[in-house]
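**Q** okay, structure incoming, though there's no sequence with it:
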């Protein structure tokens, strides 16, 4: 994790705790010629635009005080959306029984992208029930092989 995202997480955590919000992810990325510092926040019932605005204002004040970022950037605070990333232990635990999309560093059972229902998570591996045509298959994915994981919207 970059120093900017680490510092942003440190600055945002007390703000979010005061508002009973959860930090889902922080990213600092260049898109075209612009830099974006993005914060994804959530809570059980979901976040609204006013909460995002309040976090943005408070965090912006803290960032302006410290001025840790050399280049110009846009600060964006939003909900992670329906396909929220799964990064922390509790994200995976909460996703049990839900549809997930997992990308792996190397093929597992011949697949590098696996989508299905997260059947279990024990801290070291994910077990995903996948439908391949009309057959249900269970795939176990070691946690260290997970490149990215997120909830997946299912249209079935």
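**A** Everything's here; your move. Since the structure is predicted, the reported quantities are computational estimates derived from the model, not experimental observations.

**Q** only C-alpha atoms for contact and neighbour calcs from this point on.
**A** OK.

**Q** mind listing what's buried in whichever helix in the chain runs longest?
**A** As assigned by DSSP state H, the longest helix anywhere in the chain is helix 49-66. For helix 49-66, burial by neighbour count (16 or more other C-alpha atoms under 10 Å) applies to 51, 52, 55, 56, 59, 60, 63.

**Q** also stretch 94-111?
**A** 95, 96, 98, 99, 100, 101, 102, 103, 104, 108.

**Q** here comes the other one, which I'd like you to weigh against the first:
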């Protein structure tokens, strides 16, 4: 069994979603996990991954990787962070209506990087995804397929006055404004 399959089986066995798994330099093995919406966890109620979640998965992964004979010197298990990457179709569906940074493989309108609100396109000839953004002059909508995306990440929303509900946060992201690197 390869190490990625072992990691995925362990993480999903505990009811978490494996976001990303990568090998770094000097024997580093980095694993990013997320909670699955609607799932109950024995580490407590929270919408977000807790330290206890990471500890639980780390302990089990250490055991599994030792049994499988994987050579690593350091294991890091963490949440995907505020700028969570969107990798799969299910990620895009889960975060529809949220503000994202999108990097395309090929340029569109002379650039590859966009920031805007993610929307699903349903019906018609082309089902898929659209990014609603402002190019500095006017609001625009760009349709795209997942195979055209190099990288997509949530735009971090930090509110020091307390957490907003998702609906309020989504409404706050409706303010147009595209950014270019």
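**A** Sure, I can see it. Note that the structure is predicted; figures quoted are calculated from it, not measured.

**Q** quick one on the thing from earlier: which one of the buried residues of stretch 94-111 of the first structure is nearest to residue 136 of the first structure?
**A** residue 99 (14.0 Å; C-alpha to C-alpha).

**Q** what's in contact with the longest helix of the first structure?
**A** 8, 11, 12, 15, 16, 41, 75, 76, 77, 78, 79 (C-alpha atoms under 8 Å, 6 or more residues apart in numbering).

**Q** now do 10 Å
**A** 7-9, 11-13, 15-16, 19, 21, 38-42, 67, 69, 75-79 (C-alpha atoms under 10 Å, 6 or more residues apart in numbering).

**Q** re the thing from before, ok, the buried residues of stretch 94-111 of the first structure vs residue 31 of the first structure, which is closest?
**A** residue 103 (22.5 Å).

**Q** where's the nearest residue to that closest one once chain neighbours are set aside relative to residue 28 of the first structure, distance?
**A** Counting by C-alpha to C-alpha, 6 or more residues apart in numbering, residue 103 of the first structure lies nearest to residue 113, which is 4.5 Å off, once chain neighbours are set aside. The gap separating residue 113 of the first structure from residue 28 of the first structure is 25 Å, by C-alpha to C-alpha, to the nearest Å.

**Q** picking that back up, now the residue nearest to residue 103 of the first structure: which helix or strand?
**A** Counting by DSSP states H and E, the element that carries residue 113 of the first structure is strand 111-121.

**Q** kindly report the same for residue 69 of the first structure.
**A** Short version: residue 69 of the first structure belongs to no helix or strand, going by DSSP H and E.

**Q** what's around it, how many residues?
**A** 12 (other C-alpha atoms under 10 Å).

**Q** swap in residue 126 of the first structure?
**A** Residue 126 of the first structure has 21 nearby residues by other C-alpha under 10 Å.

**Q** touching, it and residue 116? I think so.
**A** No: using C-alpha atoms under 10 Å, residue 126 of the first structure makes no contact with residue 116, being 11.2 Å away.

**Q** overlap in contacts of these two?
**A** Common contact partners of residue 126 of the first structure and residue 116 (C-alpha under 10 Å, 6+ apart): 102, 139.

**Q** before we move on, back to that, alignment lookup: the residue nearest to residue 103 of the first structure to the second structure.
**A** Using TM-score structural alignment, the equivalent of residue 113 of the first structure in the second structure is residue 113.

**Q** how close does that match get to residue 149 of the second structure?
**A** Counting by C-alpha to C-alpha, the gap from residue 113 of the second structure to residue 149 of the second structure is 10 Å.

**Q** mutual contacts of the two, please.
**A** Common neighbours of residue 113 of the second structure and residue 149 (C-alpha under 10 Å, 6+ apart) are 102, 103, 104, 105, 106.

**Q** please identify which of those is nearest to residue 141 of the second structure.
**A** residue 102 (13.0 Å).

**Q** now the farthest one out in the first structure, which residue is it?
**A** Within the first structure, residue 134 marks the point farthest from the mean C-alpha position, 30.9 Å out by C-alpha atoms, centre = their mean.

**Q** strands of the first structure, start to end?
**A** 22-31, 34-42, 74-78, 99-108, 111-121, 125-132, 135-142, 146-151 (DSSP state E).
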